[in-house]
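In: only the shape, not the letters, is given here:
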């Protein structure tokens, strides 16, 4: 969350400045006044020296290497479940400054099918996660549970003979149809609720502007995504999700050991 990022930056700067000022000015004065007697450091300086290295390492890792997030909703089922704790690659799409998210080093760009974390334009203080379906310049159409990319329908095939079986907080999706969606060069699973009317506002056609991306959840009938609020500006990207490092769902028995260490595709 943004408030945690702000607090981490402020605490790191504060402890660093206190440590630096003491080292440059006040430590020498204490030594001169002490003579043969040892003078104790002020408590605030002692705490700053202890916490600054830890805070600085956490800030660097979290801002430029990998950041943890928790999945709170069902919008990315079956790929990600409620209670998944994931890691997000923070340098996949370029290095960005903390808080402002301003990119200062170009590295890469999202590919179709990437699972990305971002701050939606209408909720800039929240972190959301969806899958990239449309790239800049693409024409995306969604009709009758089918995605069309530049006029060509993606292929779908059912997984197994029965419906999807949800667990814990995702049990409401039990009975949904589990499908493999074949994007160009990449396949992933999606959920589809059978017998829903095709008149919902998620149907339509969109042209993705330059510098923006069209994102959708894998749980198509339970996702608030680009179909409803428009394409995602590149400046709002936070990183690429790549690993489930923990799963906890108290209503499903606690830790889901079978999900730990799973890659996100």
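Out: It's in. Here the structure is a predicted model, which is why all the values come from computation and not from measurement. Numbering: from 1, shown residues only.

In: from here on, just use CA atoms for contacts and neighbour counts.
Out: Noted.

In: do you know how far the most centrally placed residue in the chain is from residue 92?
Out: For the chain, the residue sitting closest to the mean C-alpha position, by CA atoms, centre = their mean, is residue 117 at 2.9 Å. For residue 117, the distance to residue 92 equals 12 Å [CA to CA, to the nearest Å].

In: now the common contact residues for those two.
Out: With contacts defined as CA atoms under 8 Å, 6 or more residues apart in numbering, the residues shared by residue 117 and residue 92 are 239-240.

In: do I have it right that the residue nearest to the centre of the chain meets residue 239?
Out: Yes: the pair residue 117 / residue 239 is scored as a contact, 5.5 Å apart, by CA atoms under 8 Å.

In: overlap in contacts of the two?
Out: In contact with both residue 117 and residue 239: residue 88, using CA under 8 Å, 6+ apart.

In: contacting residues around residue 241?
Out: Counting by CA under 8 Å, 6+ apart, residue 241 makes contact with 86-89, 114-117, 264.

In: from residue 119, how far off is it?
Out: Distance, residue 241 to residue 119, by CA to CA: 14 Å.

In: who touches the residue nearest to residue 263 when sequence neighbours are not counted in this structure?
Out: With sequence-adjacent residues excluded and distances taken as CA to CA, 6 or more residues apart in numbering, residue 263 is closest to residue 243, at 4.5 Å. By CA under 8 Å, 6+ apart, the contact set of residue 243 is 86-88, 261-264.

In: second structure for comparison follows:
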């Protein structure tokens, strides 16, 4: 009987340990940092498919979308602070409920336009300087097997996929790469005026990003502040393969790399 009681006590202690571990993990994920895998190429070459990062959820405060399954009983934002232009932000997509990651371009009250592939903010062109090319192998990438788009298409699988790269300098001094694949419809847009309490986002891979240049439900449109989840500060780990267990595809040069 003593052995049976001891075994029962051991099972109970194990259940309690697992329970409290899950509670602590849930609190950590809700209040501090949320893990995020990069699933698509819309932020190349700042972020690559297979980059793994932690999202700083303290950066902008908390909303209902700070909790898993949007379960936080919060209206608006709690302890909110304003994001800065140029931040790389994870947010909840208002239409499909997925978590997206893009760069914050337009603040409330800004006018945003793209003309001939050049970003204009508040009536002024944002400076760009040539930075050569971004090259990668044309092959399926990540767990979804996405095939990269290339400025030099048609490119056969296994060939070198090339995109034009420029450095863009935002009005507050934030410098970041942007890529160009082709001259498309999104390279010339109407003037967008960002409403109060909303933000305008774009991907760095400008010709392969469904962002605020496109209306809901396929694009992002003007994003209300309550959908912000947090800021991407640093890449912790990166894998070029279909799984993180493919250790021969790890990109060790991207481990602990700051997101700029």
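Out: Thanks, I have it. Source: prediction; values computed, not measured.

In: got a TM-score for the pair?
Out: With the length set by TM-score structural alignment, normalised by the length of the second structure, the two chains reach a TM-score of 0.78; 226 aligned residues with a CA RMSD of 2.6 Å.

In: picking up where we left off before, what does the residue nearest to the centre of the first structure align to in the second structure?
Out: Here residue 117 of the first structure is matched to residue 90 in the second structure, going by TM-score structural alignment.

In: ok so that match is a helix residue?
Out: No: using DSSP: H, G, I helix; E, B strand; the rest coil, the assignment for residue 90 of the second structure is strand, not a helix.

In: next up, the contacts around it.
Out: Residue 90 of the second structure makes contacts with 55, 99-102, 228-232, as judged by CA under 8 Å, 6+ apart.

In: of those residues, buried ones?
Out: Listed as buried from these are 55, 100-102, 228-232; burial here means 16 or more other CA atoms under 10 Å.

In: closest one of these to residue 49 of the second structure?
Out: Proximity of these to residue 49 of the second structure, judged by CA to CA, is greatest for residue 101, which lies at 11.9 Å.

In: among the contacts of residue 243 of the first structure, the buried ones, what's the PyMOL command?
Out: The following PyMOL line selects those of the contacts of residue 243 of the first structure that are buried, judged by 16+ other CA under 10 Å:
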select buried, resi 86+87+88+264
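
In: isn't residue 61 of the second structure right up against residue 76?
Out: No: taking contacts as CA under 8 Å, residue 61 of the second structure lies outside contact range of residue 76: 10.1 Å.

In: the more surrounded of these two?
Out: Neighbour count, other CA atoms under 10 Å: between residue 61 of the second structure and residue 76, residue 61 has more, with 21 against 14.

In: mind listing what the aligned residue in the first structure for that one touches?
Out: Aligned counterpart of residue 61 of the second structure in the first structure: residue 94 (TM-score structural alignment). Residue 94 of the first structure makes contacts with 103-109, as judged by CA under 8 Å, 6+ apart.

In: show me the subset of the residues you listed that the second structure keeps too.
Out: By both residues aligned by TM-score structural alignment, their matches' CA atoms under 8 Å, those still in contact after alignment to the second structure are 104-108.

In: part of a strand, is residue 156 of the first structure?
Out: Yes: using three-state DSSP, the assignment for residue 156 of the first structure is a strand.

In: okay, it and residue 180 of the first structure: tell me how far apart.
Out: Per CA to CA, residue 156 of the first structure is found 6 Å from residue 180 of the first structure.

In: who has more neighbours, the two?
Out: Neighbour tally, residue 156 of the first structure and residue 180, criterion other CA under 10 Å: the higher count belongs to residue 156, 19 against 15.

In: which one in the second structure is aligned with that one?
Out: Alignment note (TM-score structural alignment): residue 156 of the first structure maps to residue 128 of the second structure.

In: is it true that that match touches residue 168?
Out: Yes: assessed by CA under 8 Å, residue 128 of the second structure is found in contact with residue 168 at 4.5 Å.

In: check contacts around the alignment partner in the second structure of residue 81 of the first structure.
Out: Matched to the second structure by TM-score structural alignment, residue 81 of the first structure sits across from residue 48. Residue 48 of the second structure makes contacts with 38, 40-41, as judged by CA under 8 Å, 6+ apart.

In: let's see it at 10 Å
Out: Shown in contact with residue 48 of the second structure (CA atoms under 10 Å, 6 or more residues apart in numbering): 37-42, 141-142, 238-240, 254.

In: ok so it is a strand residue?
Out: No: looking at residue 48 of the second structure with three-state DSSP, it is coil, so not inside a strand.

In: what touches both of residue 156 and residue 180 of the first structure?
Out: Counting by CA under 10 Å, 6+ apart, the residues touching both residue 156 of the first structure and residue 180 are 187-190.

In: good, wrapping up.
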